[in-house]
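Student: Have a look at this prediction, sequence included:
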Amino acid sequence: MEFDNTFYAFVGLIIFIGLLVYLKVPGMMAKSLDERANNIRDELSEAKRLREEAQQLLADYQAKRKEAEEEAKAIVAAAEKEAAALTAEARQKTEDYVARRNALTEEKIKQAEADAINAVRAAAVDLAVAAAEQVLTKSVDADVQARLFQNSIGEVKTRLN
């Protein structure tokens, strides 16, 4: 019986497969594949954990951002209220100042009017006294002058008291 090349190739294949089984190559390959699958599984679980952590951090930062925005809005509202209060206070102080200045000015005007009226009255009295003196000096004798002078002094005393 003569063996051809196919038979020798078949025998070589059987020997090769036998060697592989003897050297436990399929077990090593299975073990290697299992280790790789476990590594991939671990990496996937780590990636999932990191993703959840990142989502939690994102949610925390979004909450902090929202909180900061609310705080900023509150600060702006408080500043607007304070500015409005300061404006109202300044307006009130200005109105009070103007009112006081107007009252003071009116008082000064009244005082000036009173002073002017008194000055005119004093000048009129001085003029009347001078005119009366001239008239009396020309038309009245010494006895009548003394009596008129005494009457005038008495009248001035009664007005002053």
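Tutor: Cool, the structure landed.
Student: okay, CA-based contacts and neighbour counts for the rest of this
Tutor: Will do.
Student: element containing the residue sitting nearest the centre point of the chain?
Tutor: With distances taken as Cα atoms, centre = their mean, the chain has residue 79 as the residue nearest its mean C-alpha position (2.0 Å). Residue 79 belongs to helix 25-139 when elements are defined using DSSP states H and E.
Student: Just want the angle from the next helix or strand after that helix to helix 25-139.
Tutor: Counting by DSSP H and E, the element after helix 25-139 in chain order, helix or strand, is helix 142-160. Angle of helix 142-160 versus helix 25-139, following axes from the mean of the first three to the mean of the last three Cα atoms, to 10 degrees, is 160 degrees.
Student: Which residues does helix 142-160 contact?
Tutor: The contact list for helix 142-160 (Cα atoms under 8 Å, 6 or more residues apart in numbering) reads 136, 137.
Student: try it again with 10 Å
Tutor: Residues from elsewhere that reach helix 142-160 (Cα atoms under 10 Å, 6 or more residues apart in numbering): 133, 136, 137, 139, 140.
Student: what's the answer for stretch 36-54, then?
Tutor: By Cα under 10 Å, 6+ apart, stretch 36-54 touches 30, 31, 32, 33, 34, 35, 55, 56, 57, 58, 59, 60.
Student: so can I have a markdown table of those showing distance to residue 74 and neighbour count?
Tutor: Formatted as a markdown table, the contacts of stretch 36-54 follow (distance: Cα to Cα, whole Å; neighbours: other Cα atoms under 10 Å):
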| residue | distance to residue 74 | neighbour count |
| --- | --- | --- |
| 30 | 65 | 12 |
| 31 | 63 | 12 |
| 32 | 62 | 12 |
| 33 | 60 | 12 |
| 34 | 59 | 12 |
| 35 | 57 | 12 |
| 55 | 28 | 12 |
| 56 | 27 | 12 |
| 57 | 25 | 12 |
| 58 | 24 | 12 |
| 59 | 22 | 12 |
| 60 | 21 | 12 |
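Student: alright, now check it against this:
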Amino acid sequence: MANLTLIFAEGAAPTAFGMDATVWVSIAMLVFLGILIWKGVPGAIGAMLDKRIAEISKQLNEAEALRLDAESLKAEYEAKLATATKEADDMRARAEAEAEAVIAKAKADATALIGRRKQMAEDRIAAAEAGALAEVRSATAKAATAAAAALIAEKHDANADKALVDQAIASVAKG
């Protein structure tokens, strides 16, 4: 018992089969790891990790494919937008050109119409002037004829008629 007291007095750790607790924990750990390896736990863990890696890789590939699709769609829509913008600009330019052409044609038509109406008015005025001048000439001729007839009737007698007839006969005979 003295030895036992001495062992307890020194604070020595209990031992079994001459091995202390650290050795036993190490042996238990090696046995546990051996059982795990024998049952294939590391392979199962590796398989689970490989499966998870495959899933993550698949998700990354899908994400990459989606990103590429999105980029191609973006490029396609940007091209369509550029085309639509160009077409809109072309349509606007054509519309402006057509509007300018319509305005120019309207101005030309208005100028031509004004010219035609002015010419028609001038022609009407000229016709009215010619008609008025003809009426004045006709009235003047009638007045002159009436005045001449009145003067001849007043101042012309049978002797004057005889002289005129003789003069007309003489001019016919000469001719």
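Tutor: Structure received. In this text the structure is predicted, and so the values were computed from the model without any measurement.
Student: What's the TM-score once they're superposed?
Tutor: Once superposed, chain against chain, the TM-score is 0.76 (TM-score structural alignment, normalised by the length of the first structure); 149 aligned residues with a Cα RMSD of 3.0 Å.
Student: Quick check: the gap between residue 36 of the first structure and residue 42 of the first structure.
Tutor: 10 Å (Cα to Cα, to the nearest Å).
Student: same check, this time on residue 2 of the first structure
Tutor: Taken as Cα to Cα, the span from residue 2 of the first structure to residue 42 of the first structure is 57 Å.
Student: between the two, which one's more packed in?
Tutor: residue 42 (12 against 4; other Cα atoms under 10 Å).
Student: Give me the distance between the corresponding residue of the second structure for the more buried one and residue 168 of the second structure.
Tutor: Alignment note (TM-score structural alignment): residue 42 of the first structure maps to residue 58 of the second structure. Using Cα to Cα, we find residue 58 of the second structure at a distance of 137 Å from residue 168 of the second structure.
Student: now residue 151 of the second structure
Tutor: From residue 151 of the second structure to residue 168 of the second structure the distance is 21 Å (Cα to Cα).
Student: before we move on, back to that, list the contacts for the residue nearest to the centre of the first structure?
Tutor: Residue 79 of the first structure neighbours (Cα under 10 Å, 6+ apart): 73, 85.
Student: That one -> the second structure?
Tutor: Counting by TM-score structural alignment, the partner of residue 79 of the first structure is residue 95.
Student: residues in contact with residue 110 of the second structure?
Tutor: So residue 110 of the second structure contacts 104, 116 (Cα under 10 Å, 6+ apart).
Student: Just give me the match in the first structure for it.
Tutor: Per TM-score structural alignment, residue 110 of the second structure is aligned with residue 94.
Student: what sits against the aligned partner of residue 105 of the first structure in the second structure?
Tutor: Mapped onto the second structure by TM-score structural alignment, residue 105 of the first structure lines up with residue 121. By Cα under 10 Å, 6+ apart, the contact set of residue 121 of the second structure is 115, 127.
Student: Show me what residue 32 of the first structure aligns to in the second structure.
Tutor: In the second structure, residue 32 of the first structure lands on residue 48 (TM-score structural alignment).
Student: make that residue 126 of the first structure, sorry
Tutor: Going residue by residue (TM-score structural alignment), residue 126 of the first structure aligns to residue 142.
Student: Tell me who's in contact with the equivalent of residue 156 of the second structure over in the first structure.
Tutor: Residue 156 of the second structure maps onto residue 140 of the first structure when the alignment is built from TM-score structural alignment. Residue 140 of the first structure makes contact with 133, 134, 146, 148, according to Cα under 10 Å, 6+ apart.
Student: Turn those residues into a markdown table, columns for neighbour count and distance to residue 73 of the first structure.
Tutor: Converted to a markdown table, the contacts of residue 140 of the first structure look like this (neighbours: other Cα atoms under 10 Å; distance: Cα to Cα, whole Å):
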| residue | neighbour count | distance to residue 73 of the first structure |
| --- | --- | --- |
| 133 | 15 | 88 |
| 134 | 12 | 90 |
| 146 | 12 | 94 |
| 148 | 14 | 91 |
